[in-house]
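Enquirer: Pasted the sequence and its predicted model underneath.
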Amino acid sequence: MKHVLESVESQFETFQILNEDGEIVNKEEMPDLSDDDLKELMRRMVYTRILDQRSIALNRQGRLGFYAPTAGQEASQLGSQFALEKEDFLLPAYRDVPQLIWQGLPLYQAFLFSRGHFHGNQFPDEMNALSPQIIIGAQYTQAAGVALGIKKRGKKAVAVTYTGDGGTSQGDFYEGINFAGAYSAPAIFFVQNNYFAISVPVEKQTAAKTLAQKSVAAGIEGIQVDGMDVLAVYAATKHARERAINGEGPTLIETLTYRYGPHTMAGDDPTRYRTDDLDNEWEKKDPIVRLRKFLEEKNLWSEEEENKVIEQAKDEIKQAIKKADEQPKQTVTNLIENMFAELPINLKEQLEEYKEKESK
């Protein structure tokens, strides 16, 4: 039995295309991306890093509510989203707001979501997505159901969902991948392994050497990817999407990544469970630095271009938070009216009570 396990684990080697020095180390797997595509990926990652910095500042000022930092995970998040099509369906976790934004969610609504305002969850009609899931792992079972619905409707699309390494310790994780595998549903399940969940090291969560190998038990394809390598994440996602829409079933993708900030801004202190040496080691793998080196070597990127993106991001964030501030304040009656299609008697009574209070 030991030899069987070792044989399985040995097959899950980390897939990489672009190394830490910005060099292509896997030419045969280099995705078919134009120079403009490569620059757009860089632009989105730089923009998202600035968005993260400004969101942290806005949170500290009391102008945002719940916020989970994203710095360090841009390649995993945006490389995967870049491989999707508009008809695909996103089921994000709470750290995955950047994917929603690049899939079509207006920035001001992302800010309203953070504040708990109902309009932050009223996505554009043409956007296929659910609101970020707060319950750990619940989006996996939802994604399996959405993927089955896509299949039954005969659509050439996929359901894509994300969780962290901690999510793989939840029952919903296995139930989701097992259901999708049993019905060969077109789903892509991401595990963004940043090694600590909220604070528990991944080696204390599981005896498995990789999280990708958990796909074996569900009978689906799995791959471990360098999550700081945007080209590898894109290529793996593109492959998984093609398999799914061709009826070959779901894929589990583990991206090895790192969040530079705390788990959330709600009081987590990563210095209590992570060392400076570890932080420094992962900063050398920064996905933005890595792609920047690659593009500069190809004369496709410059400091001037990057500064333009930074200024654009700052300006658009400023305008978005202003628009969020201008939205009507959420009321108790809003909450009651949005809770049910048809109100039960007790809430009808409360609705009238609060309407009277709010009219004064």
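Expert: Arrived safely, thanks for sending. Numbers count the residues shown, from 1 in each chain.
Enquirer: drop to CA atoms for contacts and neighbour counts, all remaining ones
Expert: Fine.
Enquirer: Break down the stretch 201-350 of the chain into its helices, ranges please.
Expert: Using DSSP state H, counting those that start in this stretch, the helices of the stretch 201-350 of the chain run over 215-218, 230-245, 276-283, 287-297, 303-326, 332-339, 345-359.
Enquirer: where do the strands sit along the stretch 1-150 of the chain?
Expert: 14-15, 89-91 (DSSP state E, counting those that start in this stretch).
Enquirer: Which residues does the shortest one contact?
Expert: Residues outside strand 14-15 that contact it (Cα atoms under 8 Å, 6 or more residues apart in numbering) are Ile223, Gln224, Val225, Asp226, Ala232.
Enquirer: so the second one sits right up against Lys209, yeah?
Expert: Going back to what we said before, that points to Gln224. No: using Cα atoms under 8 Å, Gln224 makes no contact with Lys209, being 11.0 Å away.
Enquirer: In terms of neighbours, single out the busier of the two.
Expert: Counted by other Cα atoms under 10 Å, Gln224 and Lys209 do not tie: Gln224 has more neighbours, with 24 against 14.
Enquirer: Structure two is appended below for comparative analysis:
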Amino acid sequence: MAATLGCPVIYYCRNNGYAISTPSIEQYRGDGIASRGIGYGIDTIRVDGNDIWAIYAATKAAREIAVEQNKPVLIEAMTYRVSHHSTSDDSSAYRSKKEVEDWNKRDNPISRMRAWLENKGWWARGEDAEVSKTAKAEVLAAFAAAEKLKKPAIHHLFEDVYDEIPQSLMKEKAEIEELVKKYPDYYQVNEFARQ
């Protein structure tokens, strides 16, 4: 639909080789999903998902196509998931520890970026611990500050979705506003900004 309507949208698929516990080789024929984008008439870019500069270049090119040509673009970033799928997943049930360690050593995006920075003379071994400690403290402080803020007003759910809000959506907006007024305790209205 995006291709036939000429929607300027970027679809980003991080292909990490697994759908929870199912390896991609058991999911579909072929080597990825890039061909599906082409099949739908969507310009498609496949990129090394572990290379930050390749990702940047692909995303920049996709944006130019979407904005200048008013059409969709699919980016398939080929990568590997070294962690579990979720907190309820134990990936050791479907892949070996050695497989994960090999991928992590061979193609880890953080290690690759570190090597690039060291090569440029912009990073020295041993700086990781201090930077990591500082960054963690900054993130935790920002998180704590954000938790104190009120959630955005509910009316923002309906903004910046359409150029002109359709009547059906206006009706839904009125319905949810009425429900929130009727059941303020259930919707915990005191946690939301008024405007």
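Expert: Right, received. Where do you want to start? As the structure is a prediction and not an experimental result, all values here were calculated from the model.
Enquirer: returning to that earlier point: in CSV, list the strands of the stretch 1-150 of structure 1 along with mean neighbour count and distance to Gly145 of structure 1.
Expert: Shown next, in CSV, are those (neighbours: other Cα atoms under 10 Å; distance: least, Cα to Cα, whole Å):
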stretch, mean neighbour count, distance to Gly145 of structure 1
strand 14-15, 18, 29
strand 89-91, 26, 11
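Enquirer: So for Lys39 of structure 1, which of those strands sits nearest?
Expert: Closest to Lys39 of structure 1 of the strands of the stretch 1-150 of structure 1 is strand 14-15 (Cα to Cα; 22.3 Å).
Enquirer: corresponding residues in structure 2 for the closest one?
Expert: Alignment note (TM-score structural alignment): strand 14-15 of structure 1 is unmatched in structure 2.
Enquirer: One more: stretch 90-105 of structure 1?
Expert: Counting by TM-score structural alignment, stretch 90-105 of structure 1 has no counterpart in structure 2.
Enquirer: Repeat that for stretch 145-158 of structure 1.
Expert: Under TM-score structural alignment, stretch 145-158 of structure 1 has no counterpart anywhere in structure 2.
Enquirer: Mind putting the helices of the stretch 201-350 of structure 1 into a markdown table with mean neighbour count and distance to Phe179 of structure 1?
Expert: A markdown table is the format used below for the helices of the stretch 201-350 of structure 1 (neighbours: other Cα under 10 Å; distance: least, Cα to Cα, whole Å):
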| stretch | mean neighbour count | distance to Phe179 of structure 1 |
| --- | --- | --- |
| helix 215-218 | 16 | 8 |
| helix 230-245 | 24 | 15 |
| helix 276-283 | 12 | 35 |
| helix 287-297 | 20 | 33 |
| helix 303-326 | 15 | 39 |
| helix 332-339 | 14 | 29 |
| helix 345-359 | 12 | 37 |
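Enquirer: Arg54 of structure 1 is nearest to which of those helices?
Expert: helix 303-326 (7.8 Å).
Enquirer: residues in contact with that closest one?
Expert: Applying Cα under 8 Å, 6+ apart, the contact partners of helix 303-326 of structure 1 are Arg43, Val46, Tyr47, Ile50, Leu51, Arg54, Leu107, Tyr108, Gln109, Phe111, Leu112.
Enquirer: and if we set it to 6 Å?
Expert: Tyr47, Leu107, Tyr108 (Cα atoms under 6 Å, 6 or more residues apart in numbering).
Enquirer: what's the answer for stretch 28-45 of structure 2, then?
Expert: For stretch 28-45 of structure 2, the surrounding residues in contact (Cα under 6 Å, 6+ apart) are Ala3, Pro72, Val73, Leu74, Ile75.
Enquirer: Hmm, the second one is touching Val9, no?
Expert: Yes: counting by Cα atoms under 6 Å, Pro72 of structure 2 sits close enough to Val9 to count as a contact (4.7 Å).
Enquirer: Of those two, give the one with the bigger neighbour count.
Expert: Set Pro72 of structure 2 next to Val9 and count neighbours by other Cα under 10 Å: Pro72 wins out with 26 against 18.
Enquirer: coming back round to it: which members of the contacts of helix 303-326 of structure 1 are classed as buried?
Expert: Listed as buried from those are Tyr47, Leu107, Tyr108; burial here means 16 or more other Cα atoms under 10 Å.
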